[in-house]
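1. Predicted model and sequence below, questions to follow.
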Amino acid sequence: MQKAVFPISSHADVTKVISFMHTHYTKALEENKPLVVRIDQKQEDRSKAQNRLYWMWLTQWAKHQGNDKESEHLYFKKKFLSVIFNRDDVGQYKNTFAAVKVLKDQNHPMYEQVANGLNDLISTTDASVDQFTEYLNDIHAFCLKHGCYLNTPDDLMYAWEMKQ
């Protein structure tokens, strides 16, 4: 039997879990492999779920573009994550972005090389849960706007939904 994960945020979700167990418990007992149920709470840190969803989406987008996910990772960091880090003054990014902007404004011949090197150094692990959620939302909206709906498995839906 394939593992199933059910995020529960309403009574209807509880009903789905019970229905799944009713459907599969007899077969599991016949095979002498009883079902095991684990209950856990959503993690509030930059979770493995967010990371899994991120790389799943990068793979989908890269396939849509005919590109590789590493290139798309760099593209989205530059397009969205750098903006979030600059706005929120994360680490030393804001100062570094300002220095690179000076090179751009001066039409310095090393601008592109320095900017690309900085983009390589921007790390998604520096993002808070809220920042990474915003980043995921930005990516989802961008891809949708450009003709690619990013599929999200039910067990990862909470990883990118904006907090209220």
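-> Looks like it arrived, so ask away. Numbers count the residues shown, from 1 in each chain.
2. hey, let's count contacts and neighbours off CA atoms from now on
-> Noted.
3. Relative to its centre, which residue of this structure is most distant?
-> Largest separation from the mean C-alpha position in the chain: residue 30, at 39.3 Å (CA atoms, centre = their mean).
4. Please name the residues that touch the residue nearest to residue 81 when sequence neighbours are not counted.
-> Among residues not flanking residue 81 along the chain, residue 135 sits closest, at 6.2 Å (CA to CA, 6 or more residues apart in numbering). Contacts here follow CA atoms under 8 Å, 6 or more residues apart in numbering; on that basis residue 135 touches 80-81, 84.
5. Second structure follows, compare the two:
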Amino acid sequence: MNTFILSTPQVKANCIAFISMLNAGTDQIVTIKNKKESRSDAQHRLRWMWFTQLEKQLAGVGRGRDKKGWNLHFKHKFVPEILIAQDEDYVAVFDVYKESCKALQQVSEKALKQYQKGFWDRVISTKDMSVKSMARWLDAVDKYVLQKYQVVLITPDDLRWLRE
């Protein structure tokens, strides 16, 4: 199997040359699809580094959030808009979530809290974000923390390229 990521005109030319060498009438299939790139390991590391920093610097803020609490807070605050911009199918996901919350609110506060926790912990994941979407989320978190808490989130030298 051969895979070509059309990143340069030369790669495109190589792909065309490769396809032109194939014999017609054979049982070969040529498939073209968009590359889906999920968030990078470097972005993941930076995220947890920042939330650990917030856990230490803002102990007691936001009902004593730990790093997982900060993650959940910022997922809830910024992820819906970013995921919808990335893939419009998420509109339906968040519409169902809102309707379910309304229905559960009428039944039981405990059931509502369990549903909300499960949704944000298990259904909505930054793993579903592209590298570009994850960069938007990290930027939103960084700006919000600076504006609201006057905390400069530290980006170490080896991860500085993520911010450029």
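-> Perfect, I can see it now. All of these numbers come straight from a predicted model, not from anything done at the bench.
6. one step back: tell me which of the contacts of residue 135 of the first structure are still there in the second structure?
-> Contacts conserved in the second structure for those, using both residues aligned by TM-score structural alignment, their matches' CA atoms under 8 Å: 80-81, 84.
7. returning to that earlier point: distance of the residue farthest from the centre of the first structure from residue 21 of the first structure?
-> Remark: distance between residue 30 of the first structure and residue 21 of the first structure (CA to CA, to the nearest Å) = 14 Å.
8. Equivalent analysis for residue 146 of the first structure, please.
-> Using CA to CA, we find residue 146 of the first structure at a distance of 40 Å from residue 21 of the first structure.
9. what about the helices in the first structure?
-> For the first structure, the helices defined by DSSP state H cover 11-30, 48-65, 69-76, 82-88, 93-105, 111-121, 129-145.
10. quick one: what's aligned to residue 69 of the second structure in the first structure?
-> Residue 69 of the second structure maps onto residue 71 in the first structure when the alignment is built from TM-score structural alignment.
11. Okay, its match and residue 58 of the first structure: tell me how far apart.
-> Taking CA to CA, one finds residue 71 of the first structure at 9 Å from residue 58 of the first structure.
12. quick one: which of those two has more around it?
-> Higher neighbour count among residue 71 of the first structure and residue 58: residue 58, with 23 against 11, using other CA atoms under 10 Å.
13. Per the alignment, the more buried one pairs with which residue of the second structure?
-> Here residue 58 of the first structure is matched to residue 51 in the second structure, going by TM-score structural alignment.
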